[in-house]
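# Next come a sequence and a model predicted from it.
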Amino acid sequence: MSNYIDTLATLGTSTWLDDLSRDRLDSGNLAHVIERKSIVGVTTNPAIFAAAMSQGTAYDADIAKLKAQGTAADEAVYALAIADVQSACDLFLPIFERSGGADGRVSIEVDPRISDDAAATIAQARQLWAAVDRPNAMIKIPATAGSLPAIVDALAEGISVNVTLIFSVERYRQVIEAFIEGIRRAAAAGVDVSTIHSVASFFVSRVDTEVDKRLEAIGTPEALELRGYAGVTNAQLAYAAFQEELLAVELPEGANIQRPLWASTGVKNPDYPDTLYVSELAGPRTVNTMPEATIDAVLSQGNLHGDTLSGSADSARDTWQRLEAVGIDSADVFAVLEREGVEKFVDAWNELLESMSARLA
C-alpha cells in the first residue's frame, strides 16, 4: 500500500533515515523500516555513532575481539562503523540498483577533527572508500573552507561524496563549484562519471534555532512574527541556487547531478509542525534525511501540499530581506552555525573515543 513517504517520492524527494546502529541491523529493524516505511537510504554522523556505540551490548563481542588484538580506540570505532555501513549497504543494494545508483546510499563521515586539513581529509576519504568497499557507500566530507579541496579531489578520483554541514547559500555555491570541478576532472582522467553520485547536505532546523533566538532578543513585533521562517526560506534559496547554477551547467556526458539533501529536519521547537521541514521542502531532485520520529510524523500526518520548492525563490528572498531588515546578521549566523556544527561533531567524537578507550582498557 502507498504511504505519504511514497507520495513525497512522487514529488521528487527521496527519504533517507538519519540513524544507524548495530541494534537496528541485528534486530531486523532497518530491514523493516526499508520495507514498511519506504526509506531508500541512510546517513550517519559522529553523534549517531557515539550514541549507538555507547549504549547497549550489541557491540560487546566485537569490542572484545578488538581489545584482544590491541586495537587503538579510533581504529576500533571505525572498524565497528565500517562493519555497520557495509551491512546497511548490502540491505540497500536492491534499491541502489533499481534507482540507478541515486538512492540505496549509506554515508560514513571522515573524522571531524581534521575538517580544516584537506590533505588529511582526502587521505581518510580514500581509506574509508576502500575499507567499506561497496558501490552504494558515500563518504561524508564537511563543507568547511579547509575541506573544499578534498571534496574536489574525492570526486575526481571517483568517490561518491555526501558534502555535509552546509548552512549558507554562499557556501553552497562553493560546494556546487567544487562538485563541477571534481566531475570534470574525473571525466578528463578517464573515470566513469556515471558511477559517481553526490549530495549536498544543507542543514535546516539549526538555522531556525539560531535565528529565532536572535529574533526574540530583538523583541519587536516585526521580528517576533518572523520566527520559524529562516530555516525553510534559507533552504528554498539554496534550491534556487541549485536550479540556477547546477542544472544550467553542462556536465560531462553520463554525469549525475549532485542533489540537494535537507539535513537536520527534526523540528527543534515543539510549537512548529512535526513535518515543517518536509512539507515545505518537497520537490524535484532532492533528498530529505530524517530522524525516525519525523518519518513517523510524515507517515501518520502527511501534511504534504505538493512541490513547495519550484517557484519559491522570490518569496524566500523577500522573507530573508525582512529578516535582515529587523537586524539579523546573516553572515554572523552562518559563521556561528558552521563553527558550532563542527564543534558538536568533534565533541561527540571525543566522547566516543573516551568511551571506547575505557572499554578497550
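Arrived safely.

# C-alpha from now on. contacts and neighbour counts both.
Fine.

# you'd agree W129 is up against P135?
No. Assessed by C-alpha atoms under 8 Å, W129 is found out of contact with P135, at 9.1 Å.

# tell me what the one helix or strand L323 maps to is packed against?
Taking DSSP states H and E as the criterion, L323 maps to helix 313-325. Using 3 or more C-alpha pairs under 8 Å, 6 or more residues apart in numbering; DSSP states H and E, the elements in contact with helix 313-325 are helix 230-241.

# how distant is the helix it packs on from the center of its chain?
Helix 230-241 sits 16 Å away from the centroid of its parent chain (C-alpha atoms, centre = their mean, to the nearest Å).

# Give me the residues contacting the host helix or strand of H32.
Taking DSSP H and E as the definition, H32 sits inside helix 29-37. Contacts to helix 29-37, defined as C-alpha atoms under 8 Å, 6 or more residues apart in numbering, come from residues N3, I5, D23, R24, L25, I39, V40, L91, I295, L299.

# Let's see that with 10 Å instead.
The contact list for helix 29-37, computed with C-alpha atoms under 10 Å, 6 or more residues apart in numbering, reads 1-6, 15-17, 19-25, 38-42, 88, 91-92, 95, 104, 292, 295-296, 299.

# Repeat that for stretch 309-319.
Residues contacting stretch 309-319 (C-alpha under 10 Å, 6+ apart): 226, 229-230, 232-241, 243, 279-284, 286, 320-323, 325.

# Would you mind checking the residues you listed for buried ones?
Neighbour counting with 16 or more other C-alpha atoms under 10 Å marks 226, 229-230, 232-241, 279-284, 286, 320, 323 as buried within those.

# Narrow the contacts of helix 29-37 to those in strands?
Taking DSSP state E as the definition of strands, the contacts of helix 29-37 contribute T15, W16, L17, G41, V42.

# next up, a second structure to put side by side with the first:
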Amino acid sequence: MTQNPNLAALSDAGVAVWLDDLSRDRLQTENLQQLIDTRSVVGVTTNPSIFQAALTSGTAYDAQVAELASRGADVDATIRTVTTDDVRNACDVLAKAFEASGGADGRVSIEVDPRLAHDTEKTVLQAVELWKIVDRPNLLIKIPATLAGLPAITAVIAEGISVNVTLIFSVERHQAVMDAYLAGLEQAREAGHDLRKIFSVASFFVSRVDTEIDARLEKIGTAEALAMRGLAGVANARLAYAAYQDVFETGARFGALADVGANVQRPLWASTGVKNPDYPDTLYVTELVAPDTVNTMPEKTLEAVADHGVITGDTITGAQRQTVAGEVFDGLESVGIDLREVFDLLETEGVDKFEKSWEELIAAVQGQLDAAR
C-alpha cells in the first residue's frame, strides 16, 4: 500500500500524524492498520469521550462484558479491563512504528480517571497501575494539566513512565507543564532511570479556544472584534511552540538533561477538528506545521487532509509569524477579551466534559453487566 501524498508531506515536514480515536471495531477490522499503511498514522490517542462512544455503540464488547459479568467483575473493573485490552492491542499494532522512531512514535495514550483530575496522589497511583496493566513500552499515560496534575506529571515521569499531558489551553500552563516534565526527568535521573526511554507530549488544545473566543467576539459585535474571529487558536498554538523552543532548543536546564539522553516534550496539537463550518476543515493542520510536533486528528479531519490538505512546509516558526501571533492576543485584549478567564473556563469545561462521559460510560456498562447477569 502507498501513503497518501498530503499526509506523507505532513509527516516529512516533521509532524507526527496520530489518530484521535480507538475502538475494538477498528482493531478487529484492521482499520487501524490500514490507516498506518495509507494515512501515515504513527500513534493513537484516546480519552473518556472516545471510550464512552466505543463501548456504548455496536456489539464488539458484548462477549467480553458478559464474561466479566459471569466472573463477578464490578463496573470499574470491567471498564478498566476492556479499555486496557484495547490500548494494549493497539500498542501491539503500532509496535513497528515505535521501533522505527526510536520510541518517539508508535504511541497509544490512555487517560487516568477524569474524576481524579484534582487529586494528585490518586492520579499518580492510577497512572502507575495503568502502566503496569497495559505493560507495553509504547504506552503514554494521559494526565490533565490541572494544578493538581502538575506535581502528578513530575512524580510519574520520575518513575520512568512516559506521559501525555492533556487539556493544555494557555501558554502559561504549557510553561508549567514543561517545568513539571523537566523536574520529573531530573528526579528520574537521580533514581537511576534511563532518560532515553522516557517520552512525553504536551497536548495543546486548539479548536476549543476559537469556539469560546469567537462566541465572545460575536457578543461584543464591533467590526474590530468580528474581524478577529478564527485567529486565536492558531496564534495561541504558535506562541506555545515558541515557548517550547525556548525550553528545549536553547534552554540550559534541558541541555544538561539532553547530555544524558533526555528527549524533548513535543507539542501535540489536540482538538483539531474544525467546529465552525465557515473555516477550512484542515485549518488546524495546515497552519500548525513545524518540526518535532504531533497532530492528533479525528478521522474526519484526517480524511480531509488526505483529500485536499495543502502542506507547504513550516507554518509556525519565524519572527514574523510570532509577531503576528502576539498581535492577535494584544488585539483580543484590546476589544475586551479576558484571556485568563477564557483559559480557566476551558480547563474547567474540559475536565467536566470528560467526567460526564465517564459517568455515562459507567452507567451504560453497569446496565450491560446487569443484563448479562
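It's in. None of these values were measured; they are calculated from a predicted model.

# Output the residue interval of structure 2 matched by the helix holding H32 of structure 1.
Residues 31-39 of structure 2 are where helix 29-37 of structure 1 lands when matched by TM-score structural alignment.

# Same check on stretch 326-346 of structure 1?
Using TM-score structural alignment, stretch 326-346 of structure 1 pairs with 335-355 in structure 2.

# repeat for stretch 102-109 of structure 1
Stretch 102-109 of structure 1 maps onto residues 104-111 of structure 2, going by TM-score structural alignment.

# quick one on the thing from earlier: which residues are in contact with both of W129 and P135 of structure 1?
Here W129 of structure 1 and P135 have I159, S160 as joint contacts, going by C-alpha under 10 Å, 6+ apart.

# Buried residues, stretch 12-27 of structure 1. List them.
12-25.

# Sorry, slip of the keys, the one I care about is stretch 162-178 of structure 2.
162-171, 173-175, 177-178.

# ok, now stretch 203-220 of structure 2?
The neighbour-count check on stretch 203-220 of structure 2 (16+ other C-alpha under 10 Å) flags 203-214, 216-217 as buried.

# Out of the residues you listed, which two sit at the greatest distance?
Across those, no pair lies farther apart than S203 and L217, at 25.4 Å, counting by C-alpha to C-alpha.

# Sort out for me which of the buried residues of stretch 162-178 of structure 2 are in strands.
V163, N164, V165, T166, L167, I168.

# State the distance from the residue nearest to F179 of structure 1 when sequence neighbours are not counted to I328 of structure 1.
The spatially closest residue to F179 of structure 1, leaving aside those adjacent along the chain, is V152, at 6.3 Å (C-alpha to C-alpha, 6 or more residues apart in numbering). From V152 of structure 1 over to I328 of structure 1 the distance is 32 Å, taken as C-alpha to C-alpha, to the nearest Å.

# neighbour-wise, which of the two wins?
Set side by side, V152 of structure 1 and I328 show more neighbours around V152, with 24 against 19, by other C-alpha atoms under 10 Å.

# residue in structure 2 matching that one?
By TM-score structural alignment, V152 of structure 1 lines up with T154.

# what does T15 of structure 1 give?
By TM-score structural alignment, T15 of structure 1 lines up with V17 in structure 2.

# In this structure that match contacts S11, no?
Yes. Under the criterion of C-alpha atoms under 10 Å, V17 of structure 2 makes contact with S11 at 6.6 Å.

# intersection of neighbour lists for the two?
R39, S40, V41, V42, T293, V294, N295.

# Return the two entries of those residues that lie farthest from one another.
R39 and T293 (16.9 Å).

# and the helix holding L323 of structure 1 with helix 230-241, angle?
Computed with axes from the mean of the first three to the mean of the last three C-alpha atoms, to 10 degrees, the direction of helix 313-325 of structure 1 lies at 130 degrees from that of helix 230-241.

# now helix 313-325 of structure 1, how far from the chain's geometric center?
Chain-centre distance of helix 313-325 of structure 1: 25 Å, with C-alpha atoms, centre = their mean.

# show me the contacts for the closest residue in space to L22 of structure 2 that isn't next to it in sequence.
Nearest non-adjacent residue to L22 of structure 2, counting by C-alpha to C-alpha, 6+ apart: T46, 6.3 Å away. T46 of structure 2 makes contacts with 19-23, 83, 87, 108-111, 142, 296, as judged by C-alpha under 10 Å, 6+ apart.

# hang on, T46 of structure 2 in a helix?
No. Counting by DSSP: H, G, I helix; E, B strand; the rest coil, T46 of structure 2 is not part of a helix but coil.

# what about it, distance to R107 of structure 2?
Between T46 of structure 2 and R107 of structure 2 the computed distance is 11 Å (C-alpha to C-alpha).

# Give the residues shared as contacts by those two.
Contact criterion C-alpha under 10 Å, 6+ apart; residues shared by T46 of structure 2 and R107: V87.

# ok, and what's touching stretch 85-100 of structure 1?
With contacts defined as C-alpha under 10 Å, 6+ apart, stretch 85-100 of structure 1 is touched by 20-22, 24-26, 30-31, 34, 39-44, 82-84, 101-108, 131-138, 194-195, 197.

# Mind checking which of those residues are buried?
Buried among these by 16+ other C-alpha under 10 Å: 20-22, 24-25, 30-31, 34, 39-44, 82, 84, 101-108, 132, 134-138, 194-195, 197.

# The residues you listed in helices, which ones?
Of these, the ones assigned to helices by DSSP state H are R22, R24, L25, L30, A31, I34, I82, D84, V132.

# Between those, which sits nearest P221 of structure 1?
Proximity of those to P221 of structure 1 (C-alpha to C-alpha) peaks at I34, which lies at 45.0 Å.

# Pull up the gap between the closest one and T265 of structure 1, please.
I34 of structure 1 sits 19 Å away from T265 of structure 1, going by C-alpha to C-alpha.

# try D117 of structure 1
Going from D117 of structure 1 to T265 of structure 1 by C-alpha to C-alpha gives 28 Å.

# So which of these two has more stuff around it?
Taking neighbours as other C-alpha under 10 Å, D117 of structure 1 and T265 compare with T265 leading, 25 against 16.

# Distance from stretch 27-44 of structure 1 to the middle of the chain?
From the chain centre to the centre of stretch 27-44 of structure 1 is a distance of 16 Å (C-alpha atoms, centre = their mean).
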